[in-house]
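[1] A predicted structure for the sequence below; I have some questions about it.
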Amino acid sequence: MAAPMENTPKILILTGEASGDLYGAQIASAMREVDPTLAFYGVGGIHMRASAVNLLADVSELGVVGFTEVLGKLGRIRTLFSRLRRFLSTDRPALVILIDYPGFNLRFARVAKESGIPVLYYISPKIWAWGAGRIRTIKETVNKMAVIFPFEVPLYEKAGVDVTYVGHPLLDIVKADGSVPEIRQRLGLAPDRGTVALLPGSRQGEVDRLLAPMLGAADILRQRLPDLQFLLPLADTLSEDLLRNRMKQSTVPIHLVRRDTYSAVAASDAAIVASGTATLETALLGIPMVIVYKVSPLTYPLARLVIRIDHIGLPNIIAGRTVVPELIQGDASPERIAETILPLLTDNQRRTAMTDAFAEVRRKLGTGGAARNTARIACAMALEKGVRS
């Protein structure tokens, strides 16, 4: 990649998760369409790298779930924070774009603000679920919020934060490539056998806690429905060798799928999904699912103290009711997972009720075009900074 010219406007994009890497890549590509002279730097993964973003660190080094789990990567996180602080001083980007990952990004927003660099926050922290006090920090440190849920707008407006609803990025991204028989044939699966997708998350900690009970559930399901086949789409942030070694503990063959996640999920009859963005992606593909969630025994009681909503799964939060079963902590056992997903494989009425609810979720998300709309805002902010400088 050629080095940018000295006077080229620089944009710094920061995320700490696999989904944010995808969104960051979209933003960089959309901004470059508006202004091809921009140079991009950031923390991301393979998608941002493919969109010509000069990576200062990889998201695979950062992604953790839970309060106590952060401690294991605290040294690495502090080192990166110092490196990015130096980047602000030496390279003076025209704009900082923060994507989700609030524990890190909100601290960095304050540093950017103190350095006189404008901050655009895309994919809001979930202040409606927990951490409502963060809205005060956002008001003090963030110049503009670009939010992806319509219901987030009045929350920020009430607090006096400059906010715009830009649409939801997944509405433009989540698509399958081909019909179910075509996809199964392409993936080397039997086209006429029932298929279950296992999605244990994109972070190593999630896989450590969730893969074993998912594999256990697969063993139980295969005993009940011997014709079932199982697939596991591999997140870009995870090691294929590590996953293959873990899957050896299962007596059931698991077909590992690399870089064809949406098609793989769309070709499934049901899915077992770790709580997170993947639950909404699965809902948009119309695939019945069970949501599972586990954190460390120390983290869970702390989380219960601060979370202010009744659900953890995005489809349920958006619908405002339970449309997908949620199995949390001890309930996310092989037996309970198998017991809960079995009706979604055998009862057409249950399947139809859930897919109908997913159509409601899609309607509530509003419109697409999030990357394009956010790119216009970002380019305007960067240009304004350049004029003022």
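    Thanks, I have it.
[2] rest of the way, CA atoms for contacts and neighbours
    Fine.
[3] which one's the longest helix in this structure?
    When the chain is scanned for its longest helix (criterion: DSSP state H), the result is helix 204-224.
[4] If you count neighbours, what's buried in it?
    Neighbour-count burial for helix 204-224, with 16 or more other C-alpha atoms under 10 Å as criterion, is recorded at 204-207, 209-222.
[5] got it, and stretch 325-341?
    Counting neighbours by 16+ other C-alpha under 10 Å, the buried set in stretch 325-341 is 325-329, 332-335, 337-338, 340-341.
[6] Does residue 196 belong to a helix, a strand or coil?
    What DSSP: H, G, I helix; E, B strand; the rest coil gives for residue 196 is strand.
[7] which parts of the helix or strand hosting residue 245 are buried?
    Residue 245 is part of helix 240-247 when elements are defined by DSSP states H and E. For helix 240-247, a neighbour-count test (16+ other C-alpha under 10 Å) marks 243, 247 as buried.
[8] All the helices of the stretch 201-350 of the chain, in order from the start?
    Defined through DSSP state H, counting those that start in this stretch, the helices belonging to the stretch 201-350 of the chain, from first to last, are 204-224, 240-247, 261-266, 277-284, 299-306, 314-319, 334-346, 348-365.
[9] Against that first model, consider the following:
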Amino acid sequence: DEVDIVLPLPPSIPREDLDRILKDDPPVKVQLGRQLDVLGTAQLAVCDCGAPSLEAAYAGVPLIAVYNSPLFCVEKLWRRPGFMSLPNVLAGRQVVPEYCLGEMGSGRLAGEIESLLDDETRRQAMAADLGSVIESLGPPGALTRMAGAILELAGRGRT
């Protein structure tokens, strides 16, 4: 099966810079606009473990959370229960897989992507769990409460 890779382009990144970076990679469709528009058409997202992972959860899209900072990789070892992605932190358990790219490499990440794309049951279960995470944030106004939850977690530091 063919996979379409779609990348939402935030206004802060000049298109020329992105074109230079992507020139030798597989075909990537760059879509100008809001990330939620792109997520609304996705079967699976690969995103940063911070706010983008929560945006994917809000859109109901199964995801793989990644972080590339060596500091995050070290911090994950010290953090209890050890979660870095916001959906997992808010759930208090692993809802989505999360990986440090430095330990994983692109080949293993591609394998995890393929595995999830081939397993609709797993994606549906993940989407349901993500829905529960978003539901736990409460009724309308959840974005404000989400920001409060993030600030509260940030204020706690390591536990």
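    Arrived safely. Just so we're clear, the structure is a prediction, and the values are computed from it rather than from any experiment.
[10] Now tabulate the buried residues of stretch 325-341 of structure 1 in a markdown table and tack on distance to residue 111 of structure 1.
    Converted to a markdown table, the buried residues of stretch 325-341 of structure 1 look like this (distance: C-alpha to C-alpha, whole Å):
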| residue | distance to residue 111 of structure 1 |
| --- | --- |
| 325 | 41 |
| 326 | 38 |
| 327 | 39 |
| 328 | 37 |
| 329 | 37 |
| 332 | 40 |
| 333 | 43 |
| 334 | 45 |
| 335 | 48 |
| 337 | 44 |
| 338 | 48 |
| 340 | 47 |
| 341 | 46 |
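[11] Just the closest of the residues you listed to residue 196 of structure 1, please.
    Residue 196 of structure 1 has its nearest neighbour among the buried residues of stretch 325-341 of structure 1 in residue 341, at 9.5 Å by C-alpha to C-alpha.
[12] I figured the closest one was touching residue 290, is that so?
    Yes: shown here, residue 341 of structure 1 and residue 290 form a contact pair, counting by C-alpha atoms under 8 Å, at 6.2 Å.
[13] Can you work out which residues contact both of those two?
    residue 272 (C-alpha atoms under 8 Å, 6 or more residues apart in numbering).
[14] quick revisit: adding distance to residue 98 of structure 1 as columns, could you present the helices of the stretch 201-350 of structure 1 in a markdown table?
    Written out in a markdown table, the entries for those read as follows (distance: least, C-alpha to C-alpha, whole Å):
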| stretch | distance to residue 98 of structure 1 |
| --- | --- |
| helix 204-224 | 23 |
| helix 240-247 | 29 |
| helix 261-266 | 25 |
| helix 277-284 | 17 |
| helix 299-306 | 23 |
| helix 314-319 | 21 |
| helix 334-346 | 36 |
| helix 348-365 | 21 |
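[15] Mind checking those helices for the one nearest to residue 383 of structure 1?
    Checked against C-alpha to C-alpha, the stretch from the helices of the stretch 201-350 of structure 1 lying closest is helix 348-365, at 30.2 Å.
[16] which other helices and strands contact the closest one?
    With contacts defined as 3 or more C-alpha pairs under 8 Å, 6 or more residues apart in numbering; DSSP states H and E, the secondary structure elements packing on helix 348-365 of structure 1 are helix 277-284, helix 314-319, helix 334-346.
[17] If we use 6 Å, what do you get?
    Helix 348-365 of structure 1 is packed against no helix or strand, with contacts defined by 3 or more C-alpha pairs under 6 Å, 6 or more residues apart in numbering; DSSP states H and E.
[18] Please work out which residues of structure 2 line up with that helix.
    Helix 348-365 of structure 1 corresponds to residues 120-137 in structure 2, going by TM-score structural alignment.
[19] what comes up buried for that stretch?
    By neighbour count, and taking 16+ other C-alpha under 10 Å as the criterion, the buried residues in stretch 120-137 of structure 2 are 123, 126-131, 133-134, 137.
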